[in-house]
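>>> Sequence isn't available, so here's the structure alone:
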């Protein structure tokens, strides 16, 4: 890695650490906080939300905070659209950044056992495995970095991320919007559908142990 890349990496890492510390010590962002802050921008609120979603992976704020905030701020339909686009953009951003600073030597010598196991499956099964990881309740940003370490195709990564996010994002947005509308019947139905979706990886684990 040349000096320019190292300098850029250090600047980004420093900003990420600073923002993470500010969030940890002073902000402690909750979905309601994100909603209230974003809506202050009026017509620009969706664009502000999308920008925050893009930088979210670098400040270690959980994805669920933003998914719930989207439902609270924009309702179940628009909130789902904004949350899906924002989460996919954030995942692609972290994937591309990790790809840029990837070091093959470090990957082989110092990667954790879990990371090596996941990257080997991604290399073998590609789109399908990333899709299953996105549907399953697995650490969102870890999957992005594992996909980058496995040298996955960015188009397959983006498509699998977007499709795999749909069930959980819909459920979280309906959950957020239900606090505003009080439509708990819709919430129960969506949560049931989501439970069916996340059971798919568990069923495949028994039927196709080679995937896991």
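Good, I have the coordinates. Please read these numbers as outputs of a predicted model, since none were measured by experiment.

>>> make it CA atoms for all contacts and neighbour counts henceforth
Noted.

>>> and residue 106, how many neighbours does it have?
9 (other Cα atoms under 10 Å).

>>> Then residue 155?
By other Cα under 10 Å, 11 other residues sit near residue 155.

>>> So which elements touch the strand or helix carrying it?
Element membership of residue 155 [criterion: DSSP states H and E] is helix 154-181. Applying 3 or more Cα pairs under 8 Å, 6 or more residues apart in numbering; DSSP states H and E, one finds that helix 154-181 makes contact with helix 63-100, helix 127-135, helix 184-207.

>>> Pick out the residue nearest the middle of this protein.
Using Cα atoms, centre = their mean, the residue of the chain that lies closest to the mean C-alpha position is residue 140, 4.4 Å off.

>>> Contacts only, for it.
For residue 140, the contacting residues are 63, 134, by Cα atoms under 8 Å, 6 or more residues apart in numbering.

>>> what about it, distance to residue 133?
8 Å (Cα to Cα, to the nearest Å).

>>> Likewise for residue 125?
Distance from residue 125 to residue 133, counting by Cα to Cα: 12 Å.

>>> can you check residue 157 too?
For residue 157, the distance to residue 133 (Cα to Cα) stands at 11 Å.

>>> and what of residue 56?
Taking Cα to Cα, one finds residue 56 at 19 Å from residue 133.

>>> before we move on, the earlier item: more neighbours: residue 157 and residue 133, which one.
The neighbour comparison of residue 157 against residue 133 (other Cα under 10 Å) goes to residue 157, with 25 against 21.

>>> what residues are up against that one?
Here residue 157 is in contact with 92, 127, 130, 147 (Cα under 8 Å, 6+ apart).

>>> swap the cut-off to 7 Å and go again
127, 130 (Cα atoms under 7 Å, 6 or more residues apart in numbering).

>>> quick one: the helix holding residue 155 to helix 63-100, angle?
160 degrees (axes from the mean of the first three to the mean of the last three Cα atoms, to 10 degrees).

>>> next up, a second structure to put side by side with the first:
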């Protein structure tokens, strides 16, 4: 066993021990204790705050406590700067730790669906990082480690993390600031509260916006037929009811039927197609458009609505079952 291997084992054991202790004593990690600690730090308080934020990200401590505290302690502008810097530093440290500990092993051992997912992430590069930062599909702390197991370029990861975490950082930092002002009875409490709510509404709307940008364009029947004939990895997803699927119009051979009303509950059945093309059909295309949005919000990267659905397919004289 070489020294590098021993160092990895030691780092892994130390990391697990530190995370375990952090989880056990996480009840002591609250805003009041953090505020007292920062005030005692004097002029180096901002630096210590950013380091504490980074350490919290590495040890799976809740970043929301720190983000709100940053707004309360440093105000909306400097608080955003310190929060974003600390979160980016912590995300980078976790990414590098995971890459050092296990990326080679994962690259060697991964196969099947796991390998496919990794290849999809690496293929999208910074765009995938941007998407998951704006649309938090996975917990922030866990995602940092998971992305370190891929071959994403470090510079792309850091830049996309910093840029695309900014909207949420601004919103939640301002929320912490507004909360502190409300408690202290500062002026303009109503305006500041409304501003905080407006920023949170923008952040809440971002997943839908990004999902619509990430999804593929609507395609006509001819294009759909060409894709079906040439793309063997294409999933044809029919989102009509089970009765319609075997009813008057019939269905396209090989199509998978999941009614749009059941799609959220049955999303795990489509896990193999996260990074593969999906064409959605219904009677026309209204139900398909709803299904497209649901899939895009779950991270499906290549989703298309077939314009006119089964009606246009049948009008074109194409075969059905």
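Sure thing, it's come through. On a predicted model such as this, the values are computed, not experimentally measured, just so you know.

>>> Distance to residue 27 of structure 1 for the helices and strands packed on helix 154-181 of structure 1 - can I get that in TSV?
Shown next, in TSV, are these (distance: least, Cα to Cα, whole Å):
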stretch	distance to residue 27 of structure 1
helix 63-100	13
helix 127-135	28
helix 184-207	29
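
>>> quick one, which of these is nearest to residue 52 of structure 1?
With respect to residue 52 of structure 1, and counting by Cα to Cα, the nearest of those is helix 63-100 at 8.0 Å.

>>> Tell me the residue in structure 1 aligned with residue 36 of structure 2.
With TM-score structural alignment as the criterion, residue 36 of structure 2 lines up with residue 36 in structure 1.

>>> Please, which helix or strand holds that match?
Using DSSP H and E, residue 36 of structure 1 sits within helix 31-39.

>>> what's that helix packed up against?
On a contact count with 3 or more Cα pairs under 7 Å, 6 or more residues apart in numbering; DSSP states H and E, helix 31-39 of structure 1 meets helix 45-59, helix 63-100.

>>> Now find how far off-centre the longest one is within its chain.
Averaged C-alpha coordinates place helix 63-100 of structure 1 at 7 Å from its chain's average position (Cα atoms, centre = their mean, to the nearest Å).

>>> So which elements touch whatever helix or strand comes next after that helix?
The first helix or strand that comes after helix 63-100 of structure 1 along the chain, using DSSP H and E, is helix 104-110. The criterion is 3+ Cα pairs under 7 Å, 6+ apart, and there are no helices or strands that helix 104-110 of structure 1 contacts.

>>> how big is the offset of helix 104-110 of structure 1 relative to structure 2?
Superposing on structure 2 places helix 104-110 of structure 1 at an average distance of 4.2 Å from its equivalents, by mean Cα distance after the TM-score superposition for structure 1.

>>> mind listing what the residue mapped onto residue 196 of structure 2 from structure 1 touches?
Matched to structure 1 by TM-score structural alignment, residue 196 of structure 2 sits across from residue 187. Taking Cα under 7 Å, 6+ apart as the criterion, residue 187 of structure 1 is in contact with 174, 175, 178.

>>> Around the second one, how many other residues sit close by?
As a burial measure, residue 175 of structure 1 scores 26 neighbours (other Cα under 10 Å).

>>> and what of the first one?
Using other Cα under 10 Å as the criterion, residue 174 of structure 1 is surrounded by 31 other residues.

>>> For it, which non-adjacent residue is closest in space?
Once flanking residues are discounted, residue 174 of structure 1 sits nearest to residue 76: 5.0 Å by Cα to Cα, 6 or more residues apart in numbering.

>>> With the second one instead?
If the residues on either side of it in the chain are set aside, residue 175 of structure 1 comes closest to residue 187, at 5.9 Å by Cα to Cα, 6+ apart.

>>> Residue 68 of structure 2 too?
residue 176 (4.0 Å).

>>> now do residue 149 of structure 2
residue 103 (4.4 Å).

>>> Could you list the buried residues of the helix holding residue 36 of structure 1?
31, 32, 34, 35, 38, 39 (16 or more other Cα atoms under 10 Å).

>>> Would you check that the last one makes contact with residue 46?
Meaning residue 39 of structure 1. No: applying Cα atoms under 7 Å as the test, residue 39 of structure 1 and residue 46 come out as separate, 8.4 Å apart.

>>> so stretch 69-88 of structure 2 matches what in structure 1?
With TM-score structural alignment applied, stretch 69-88 of structure 2 matches the range 69-88 in structure 1.

>>> Now residue 151 of structure 2: which helix or strand?
Using DSSP H and E, residue 151 of structure 2 falls outside every helix and strand.

>>> From residue 223 of structure 2, how far off is it?
Residue 151 of structure 2 is 34 Å from residue 223 of structure 2, by Cα to Cα.

>>> Go ahead and confirm residue 162 of structure 2 touches residue 87.
No: look at residue 162 of structure 2 against residue 87 with Cα under 7 Å: they stay out of range, at 8.3 Å.

>>> Of these two, which one has the most company?
residue 87 (30 against 18).
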